[in-house]
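Undergrad: Sequence first, then the predicted structure, then my questions.
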Amino acid sequence: MSELAELERLQTQILHRIAKLELSILPSNNSPNKDLPTTTEARLSALLFDAGVKDFSFKRVPSDYYDWSFEARRDILGAASIHHLCKSIVLVNTQAASNITDCSDRQNSKYYVVVVQYTARFSAENVKNFLYTLNNGKIPKKRFNLRLAPEEISHNLTGFEHNGVTCVGMKTDIPVILDEAIAKLNPDFFWLGGGEIDLKLGIRTSEFINFAKPFIVNCSGS
């Protein structure tokens, strides 16, 4: 490991410890002083640390970030490639049986969060086929029709706004699907939403998998 890489690693560890300390001294929801909320970065950092995740980083980006090219986004985040830029999208199964209304059954949930690369073309058909197989064919294929959830529903389920959705600290325990192309990235450190529109989270792939326990699925079309 180069001296610069080692310095960055140590700096990240220090920032994480500061974030966790910040969270510990801020008032809880039961505190009489509710005018001092925790920051998103501190809250999510503490959740990751408590789960044993060590290799992650948060970065702020300019407000016009989404007007930039993938190459410019890659550069400001220090990502390894444009393929390491990913997003989390909330899907709703519009054809689920009437008794399937929540996320209590991971194998047959009303909603899923799918993490895909910005450079990939998402395939809802691949996810449909995966869920059909996951349920051993006991549920008709016509009962799986994955569509992008309306923004209001996505916000209510996750607590995050559009372009800020992340799999950490969601209001609802929504099953996560990770595109297998992300799991194969080299180096194995990718970027996704960080809970706010201008906050991005970089995380070691193996640690993300241990944390989110996603289904790893080929959900990108050719």
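TA: Structure's in. What do you need?
Undergrad: Please count neighbours and contacts with C-alpha atoms only from this point.
TA: Fine.
Undergrad: Pull out the buried residues from the host helix or strand of Glu41.
TA: Element membership of Glu41 [criterion: DSSP states H and E] is helix 40-50. The neighbour-count check on helix 40-50 (16 or more other C-alpha atoms under 10 Å) flags 40-49 as buried.
Undergrad: TSV for these, including distance to Leu185?
TA: Output for the buried residues of helix 40-50, formatted as TSV (distance: C-alpha to C-alpha, whole Å):
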residue	distance to Leu185
Thr40	27
Glu41	25
Ala42	28
Arg43	28
Leu44	24
Ser45	23
Ala46	26
Leu47	25
Leu48	21
Phe49	23
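Undergrad: Can you say which two of these are spatially most distant?
TA: Thr40 and Phe49 (14.1 Å; C-alpha to C-alpha).
Undergrad: name the element Tyr112 belongs to?
TA: strand 111-117.
Undergrad: Show me which positions of that strand end up buried.
TA: Under 16+ other C-alpha under 10 Å, the buried positions of strand 111-117 are 111-117.
Undergrad: How far away from the center of its chain is that strand?
TA: Strand 111-117 sits 8 Å away from the centroid of its parent chain (C-alpha atoms, centre = their mean, to the nearest Å).
Undergrad: Tell me the one among the buried residues of helix 40-50 nearest to Glu161.
TA: Using C-alpha to C-alpha, Thr40 is the member of the buried residues of helix 40-50 that lies nearest Glu161, at 12.3 Å.
Undergrad: Tell me who's in contact with the nearest residue to the closest one once chain neighbours are set aside.
TA: Nearest residue to Thr40, sequence neighbours excluded (C-alpha to C-alpha, 6 or more residues apart in numbering): Gly195, at 6.5 Å. Neighbour list for Gly195: 40-41, 160-161, 164-166, 168 [criterion: C-alpha atoms under 8 Å, 6 or more residues apart in numbering].
Undergrad: and here's the other structure:
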Amino acid sequence: MEEQLQILEKHVASLEARIFDKPVVIPEPPFRPEDHIDPGLIQMSKDRHLDGFCAARRVPADYYQRELEYRRDCIGAQSIDQLCKCVIYEIKDTPDPLKRYICLVVQYVDKISPQKLLDVASVVCGKKVTEVTQAKEEDATKLSGSINNAMTPVYLRPTKDFAKYHVAVVLSDKIASLNPPFFWLGGGEVDVKYGITTQKFVSTFNPIIYNISK
């Protein structure tokens, strides 16, 4: 089964090469010793067979106080469009109490449409919902295992009380169509960023790809 999946991924990669004409540049080495990346994040990458498709970088303390161009250069991104963040939302009127959270991956340069957020929440629930709010920071931290600016769907570490919840990962369609197909998001620590090829993120974390832009 795994061999068949690898063959399929190679075919998909071949097709993508015809669509995404700009080559992906993955920083080398993917994990630098001097960055002291969480061993758990590195192990997750190995366990999920992400070697060769990802990288992580520790950034300066003033990273979030600086412009996007500075952030791009810090991690070796190819454009500011590749800089992304994760926002956790709570569906207040979900019919299934265990499906109440969404982890939305969106570009920093993008703006979220409240109506489209409701629409994708309805897709997650399988029923129309009308009340979706950003999750309380305390709840989001317990759900993700990370604080604000560090949250990421690639390294969820919920507390015991929050492990019961199903977290739907929603990927902005603008990220899915990035050329080159690679983006950066949180890495579990505020000053760690994790980059991954779009195809590998989609095949590994099975997100809902949705137009959530204004």
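TA: Yes, it's here. As the structure is a prediction and not an experimental result, all values here were calculated from the model.
Undergrad: hang on, the earlier thing: and the furthest pair within the contacts of Gly195 of the first structure?
TA: Greatest spacing in the contacts of Gly195 of the first structure, by C-alpha to C-alpha: Glu41 and Glu161 (14.8 Å).
Undergrad: Relative to the second structure, which residues correspond to whichever helix or strand comes after the helix holding Glu41 of the first structure?
TA: Counting by DSSP H and E, the next helix or strand C-terminal to helix 40-50 of the first structure is strand 56-60. Using TM-score structural alignment, the residues of the second structure aligned to strand 56-60 of the first structure are 54-58.
Undergrad: mean per-residue distance, the matching stretch to the first structure?
TA: Compared with the first structure after fitting, stretch 54-58 of the second structure has a mean deviation of 0.6 Å; criterion: mean C-alpha distance after the TM-score superposition for the first structure.
Undergrad: just to revisit the earlier point, turn the buried residues of strand 111-117 of the first structure into JSON lines, columns for distance to Lys141 of the first structure.
TA: As requested, the buried residues of strand 111-117 of the first structure are exported to JSON lines (distance: C-alpha to C-alpha, whole Å):
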{"residue": "Tyr111", "distance to Lys141 of the first structure": "16"}
{"residue": "Tyr112", "distance to Lys141 of the first structure": "17"}
{"residue": "Val113", "distance to Lys141 of the first structure": "20"}
{"residue": "Val114", "distance to Lys141 of the first structure": "19"}
{"residue": "Val115", "distance to Lys141 of the first structure": "23"}
{"residue": "Val116", "distance to Lys141 of the first structure": "23"}
{"residue": "Gln117", "distance to Lys141 of the first structure": "26"}
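Undergrad: Just give me the closest of those to Val90 of the first structure.
TA: Of the buried residues of strand 111-117 of the first structure, the one sitting nearest to Val90 of the first structure (C-alpha to C-alpha) turns out to be Val113, at 4.5 Å.
Undergrad: Can you spell out which helices and strands pack onto the helix holding Glu41 of the first structure?
TA: helix 3-25, strand 189-196 (3 or more C-alpha pairs under 8 Å, 6 or more residues apart in numbering; DSSP states H and E).
Undergrad: 10 Å instead?
TA: helix 3-25, strand 56-60, strand 189-196, strand 199-204, helix 205-212 (3 or more C-alpha pairs under 10 Å, 6 or more residues apart in numbering; DSSP states H and E).
Undergrad: In the second structure, what residue corresponds to Leu160 of the first structure?
TA: Just to correct that, residue 160 of the first structure is Phe rather than Leu. In the second structure, Phe160 of the first structure lands on Ser146 (TM-score structural alignment).
Undergrad: Could you give the number of residues near that match?
TA: Neighbours of Ser146 of the second structure under the rule other C-alpha atoms under 10 Å: 21.
Undergrad: which ones among the contacts of Gly195 of the first structure are found in helices?
TA: Under the assignment DSSP state H, the contacts of Gly195 of the first structure contribute 40-41 to helices.
Undergrad: The residue nearest to Thr40 of the first structure -> the second structure?
TA: Per TM-score structural alignment, the equivalent position to Gly195 of the first structure in the second structure is Gly188.
Undergrad: for Leu185 of the first structure, same thing?
TA: Using TM-score structural alignment, Leu185 of the first structure lines up with Leu178 in the second structure.
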